[in-house]
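Student: no sequence on this one, just coordinates:
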C-alpha cells in the first residue's frame, strides 16, 4: 500500500517525525455520528468523512491514503463488512488498519469483525477517551509496521545493489585475467567474447532436454558463461617460442603446450585457496580450464577422461573452443569457413565431442555464426 512516510532516522540514529498530521477516514451514514467523531478527532488528526460504502472506497483509494479507517458496520446498500472486503482486495488499501464502529453490542459481532481482519471493534455510544486511546494505539502500530516495511525494502534494495556490484567486480576481474592470456597470444583477439557467447548458447539449448535441464539452471548457465573466459588462462605459462610458433609443434613442444590446461587449473586453485570461503564460479572455471581438452572417446588430455566422466562444463567448452579455433586465423593456419567448421564438429560426434552437445551445436549453428560475425577480430 502507498502511504505517507511518518518516521525516519536522522544521522544520529534518532527517530524523528517527517509526516503531516495523520489522516483518519470516518465512514458512517449518520450525520450525527460523523459530527461527534469529527469534533473529537479534528484537533489531533486530518479527518475525512464518507456517508456511504461506495464513497468510502473512493476516498480510501485516493491520495493521501488514510492511515486509519473508522468503519460503521450497519449502513444501507453496502454495509461495513462488504466495504472491508473491497478494501482488502485492493493492493492500495489492503494494509490500512480498520476499526469497526457499531451499535450492535454482541460478542458474535465483535468476533466476526476481528476474524475478518479488523484491528479493533468499538461499540456505540462511544466513550471519547477510550476511542482516542485505541486510535492512538493503532496509529502507533501502523507507524511501526510501515517503518519496518520501509526498512526491509531498503535492505532488500541494498542487498540487490551489493550483489550487482559483486557480480560486476567478478566480471571485470575475470576479463582482466583472461586478457592476460590474450596479451600472450594476441592472435586470439575476441576469442574470449566469442567463446563466452557460444557457451551460453549451447547451455541454453541443452537445457531444453530432460537429461541436461537439472544441471543447467539459469544460475548455472550464468556462472558457466562467466567462467568460460578463463579456460585458456594457463597459456600465460607457455613459452613464446611455442605459443607463437608459425608451424606445427614438435612432439616435445606439444608436451609443453598441453601443460597449459593444468597450469590454468592450478593458478585458479591457488586463487580459490586464498578466498575466505568457496567461490562457485572459480570452482567451475578451474574445472573448465583443466578439462576442456578431454575428448568423449578418452583420447584427450591431461588425464584421458572419457564420456560422462568429463564435466558437462568442459564438454560444452570443448565445442565452443574448437569451433572458434577453426573459423579464426592463427599464426599456423588460415581460417575455415563456418560450414567447413560445422562439418568437422559434426564428424567429431561421439569421438572428440559429446553427441548430445554436437546436436545442440547443430541446432544453434545459425547463432554461432551470428556470434562469430558480431565479434570478429
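Tutor: Happy to help now that I have it. Keep in mind that what you see is a predicted model, and the values were worked out from it rather than measured.

Student: when you work out contacts or count neighbours from here on, use the C-alpha atoms and nothing else.
Tutor: Noted.

Student: doesn't residue 368 fall inside a helix?
Tutor: Yes - counting by DSSP: H, G, I helix; E, B strand; the rest coil, residue 368 falls inside a helix.

Student: tell me, how many residues neighbour the residue lying closest to it once chain neighbours are set aside?
Tutor: If the residues on either side of it in the chain are set aside, residue 368 comes closest to residue 198, at 6.2 Å by C-alpha to C-alpha, 6 or more residues apart in numbering. If you count neighbours by other C-alpha atoms under 10 Å, residue 198 ends up with 29.

Student: next one: residue 302
Tutor: 16.

Student: go on, residue 212?
Tutor: For residue 212, using other C-alpha under 10 Å, the count is 17.

Student: likewise for residue 63?
Tutor: Neighbours around residue 63, by other C-alpha under 10 Å: 11.

Student: could you check how far it is from residue 23?
Tutor: Remark: distance between residue 63 and residue 23 (C-alpha to C-alpha, to the nearest Å) = 10 Å.

Student: circling back to that earlier point, ok, the residue nearest to residue 368 - contacts?
Tutor: 320, 368, 371 (C-alpha atoms under 8 Å, 6 or more residues apart in numbering).

Student: ok, so of these, who is nearest residue 142?
Tutor: residue 371 (54.5 Å; C-alpha to C-alpha).

Student: what does the helix or strand hosting the closest one contact?
Tutor: Element membership for residue 371 (DSSP states H and E) is helix 365-374. With contact meaning C-alpha under 8 Å, 6+ apart, helix 365-374 is reached by 194, 197, 198, 201, 324, 338, 342.

Student: quick check: chain neighbours aside, which residue is closest to residue 253?
Tutor: residue 242 (6.4 Å).

Student: could you pull out the strands for the chain?
Tutor: 7-9, 15-17, 23-27, 46-50, 68-72, 98-102, 120-123 (DSSP state E).

Student: ok, second structure coming up, stack it against the first:
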C-alpha cells in the first residue's frame, strides 16, 4: 500500500522568489528532482503566480527585493483568502535574530539564511511539503466527514418528521372532526413563536432550534385521543360530565405515550421534549383553571401556551357538532376576551400582530367544509 504522505517530485509545486538571477539558478539546481518549480524575480510577480491555478504548495521567499520586499509579500499573501494557507519559507541573507523573529511573527513557517546549505535546504523543503500534504489530506478528510454528518442529520430529521406525522395521524384518523387541524395548528404555533422572538421575555427560549422542534412537535398535541373510547370521541352531541372527565384524560395519555417512546430510546431526547410539554399541558389556562394539573401562568410551558391559543383559534373557526364555524374576526374577539384568563397576555399580543397570517393558514389548509376563516 502506498504511503499517502509520500512526496512525488512531479506533483508538488514550489515557487521561488528572488530578484537575483544567480540565486534563482542556485535554488533551482538544489531542488532539481525534488519538485516542480516556478520562478519569480519580484514580489509583485510572486503574488500573481501565488493567486493563480495551480497555486504553489510552498513558497521560498527572499526578503531584500525592490518594490514589494519579502515581508510585504507575506503580509499580502496572508491577507488574501486564496493564498493565506500557502506555507512560506524565508530564504535570505538577513541573518540577524530580529529579522528571523519578524519573519516568523508575520507567519513564515521557516527561515533559511544564505549562503544556502543544499542539504539543509532540501531537507526543510521536503519537511514543509510533507506537512502541507498532511494538512491537505486532513482537510479533505474533514470535509468528507462533514458531508457524512450533514447527510446523516438530514436522514434523522426526515425520520423524525415521518415518525411525528405517523403518530399524529393516529389521532387524526380516530377523530372525525380534526381534518387538517393538526396541520393548521402546527403552522399557527410556528407563526406565533416567530412573532414572539423579538420580545425580551422569550428571546432566549425561541432560537432557531426551538422553532424547528416546536413545528415538528405541534402535531402530537392530541395524540392522547387514541386512548379515548370511540363512544366519547365520536359522539355526535355534547358530552356528559362523566364523559368530559374521561375526555380530559387525553393530555395525560398523550404525555405517557410519548414518554414510553422516549424510554425506549434509553435517554432523554430534545426532539420529544416539546412534544411531551404540548401534549400534557396545552389544555392548561393562564389563570389556573385548565387541566390536567391546573397550572397557572409561567408554570405552563411556553410550548403549551402557544399551542393553547392555536388550538382554541382553530376550534373556533371550525364546525363542530356543538357549534357552527365562527368567522375569523369573531374568533379573534374571543381570543382577546381570553387575555389574562385563558391565554398568556404576551402571546395574545403576538397573535394580534399575526392574526391575518392565521387566516391565511386556515384558508391554505382548510378542510372540504367547515372552516370559516373569512
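Tutor: Yes, it's here. The structure presented is a predicted model; accordingly, all values stated were derived computationally and were not measured.

Student: and residue 309 of structure 1, which of the strands of structure 1 is closest to it?
Tutor: That would be strand 7-9 among the strands of structure 1, by C-alpha to C-alpha, at 57.0 Å.

Student: find me the equivalent region of that closest one in structure 2.
Tutor: Using TM-score structural alignment, strand 7-9 of structure 1 corresponds to no residues of structure 2.

Student: which elements pack onto that strand?
Tutor: strand 15-17, helix 128-184 (3 or more C-alpha pairs under 8 Å, 6 or more residues apart in numbering; DSSP states H and E).

Student: want to throw these into TSV with mean neighbour count and distance to residue 276 of structure 1?
Tutor: Below are the helices and strands packed on strand 7-9 of structure 1 laid out as TSV (neighbours: other C-alpha atoms under 10 Å; distance: least, C-alpha to C-alpha, whole Å):
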stretch	mean neighbour count	distance to residue 276 of structure 1
strand 15-17	11	37
helix 128-184	14	15
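
Student: how about these, which one is nearest residue 112 of structure 1?
Tutor: Taking the helices and strands packed on strand 7-9 of structure 1 one by one with C-alpha to C-alpha, helix 128-184 is closest: 18.9 Å.

Student: in structure 2, what stretch matches stretch 213-226 of structure 1?
Tutor: Using TM-score structural alignment, stretch 213-226 of structure 1 pairs with 203-216 in structure 2.

Student: next one: stretch 133-152 of structure 1
Tutor: Under TM-score structural alignment, the match for stretch 133-152 of structure 1 is residues 123-142.

Student: give me the distance from the matching stretch to the chain's centre.
Tutor: 31 Å (C-alpha atoms, centre = their mean, to the nearest Å).

Student: touching it from outside, list them.
Tutor: 5, 6, 7, 12, 34, 57, 58, 87.

Student: change it to 10 Å
Tutor: Contacts with stretch 123-142 of structure 2, where a contact means C-alpha atoms under 10 Å, 6 or more residues apart in numbering, come from 4-7, 12-14, 31, 34-35, 57-60, 85-89, 109-112, 119-121, 143-148.

Student: and residue 256 of structure 1? What does it align with in structure 2?
Tutor: So, by TM-score structural alignment, residue 256 of structure 1 is matched to residue 246.

Student: distance of its match from residue 252 of structure 2?
Tutor: 11 Å.

Student: more crowded one of the two?
Tutor: residue 252 (21 against 16).

Student: excluding covalently adjacent residues, which one is nearest to that one?
Tutor: Closest to residue 252 of structure 2 by C-alpha to C-alpha, 6+ apart is residue 280, at 5.6 Å.

Student: quick one: residues contacting residue 192 of structure 1.
Tutor: 175, 178-179, 181-182, 198, 228-232, 321, 324, 375.

Student: aligned partner of it in structure 2?
Tutor: For residue 192 of structure 1, the residue aligned by TM-score structural alignment is residue 182.

Student: any figure for the gap between that match and residue 304 of structure 2?
Tutor: 14 Å.

Student: check whether residue 248 of structure 2 really touches residue 291, as I assumed.
Tutor: Yes - between residue 248 of structure 2 and residue 291 there is a contact under C-alpha atoms under 10 Å: 7.2 Å.

Student: anything in contact with each of these two?
Tutor: residue 283.

Student: that older thread, out of the contacts of helix 365-374 of structure 1, who's nearest residue 34 of structure 1?
Tutor: Nearest to residue 34 of structure 1 among the contacts of helix 365-374 of structure 1, with distances taken as C-alpha to C-alpha, is residue 201, at 66.8 Å.

Student: report the contact partners of that closest one.
Tutor: 195, 221, 225, 316, 320, 360, 361, 364, 365, 367, 368, 371.

Student: got a list of what the counterpart of residue 14 of structure 2 in structure 1 touches?
Tutor: Mapped onto structure 1 by TM-score structural alignment, residue 14 of structure 2 lines up with residue 24. Residues near residue 24 of structure 1 by C-alpha under 10 Å, 6+ apart: 38, 41-42, 45-49, 60, 65-70, 98, 135, 139.

Student: shouldn't residue 222 of structure 1 be in contact with residue 171?
Tutor: No - the pair residue 222 of structure 1 / residue 171 is not scored as a contact, 11.1 Å apart, by C-alpha under 10 Å.

Student: farthest from the middle of structure 1: give me that residue.
Tutor: residue 32 (54.6 Å; C-alpha atoms, centre = their mean).

Student: do you know how far that residue is from residue 367 of structure 1?
Tutor: Distance from residue 32 of structure 1 to residue 367 of structure 1, by C-alpha to C-alpha: 75 Å.

Student: please apply the same query to residue 354 of structure 1.
Tutor: For residue 354 of structure 1, the distance to residue 367 of structure 1 - C-alpha to C-alpha - is 19 Å.

Student: looking at the two, which is more packed in?
Tutor: residue 354 (23 against 16).

Student: wait, that one sits on residue 312?
Tutor: Yes - applying C-alpha under 10 Å, one finds residue 354 of structure 1 in contact with residue 312, separated by 9.1 Å.

Student: got any residues that touch both of those two?
Tutor: In contact with both residue 354 of structure 1 and residue 312: residue 318, using C-alpha under 10 Å, 6+ apart.

Student: any idea what residue 170 of structure 1 aligns with in structure 2?
Tutor: Per TM-score structural alignment, residue 170 of structure 1 is aligned with residue 160.

Student: burial count for residue 118 of structure 1?
Tutor: 20.

Student: now swap in the one 3 residues further on and tell me
Tutor: By the measure other C-alpha under 10 Å, the count of residues near residue 121 of structure 1 is 20.

Student: same question for the one 4 residues further on.
Tutor: When neighbours are defined as other C-alpha under 10 Å, residue 125 of structure 1 has 10 of them.
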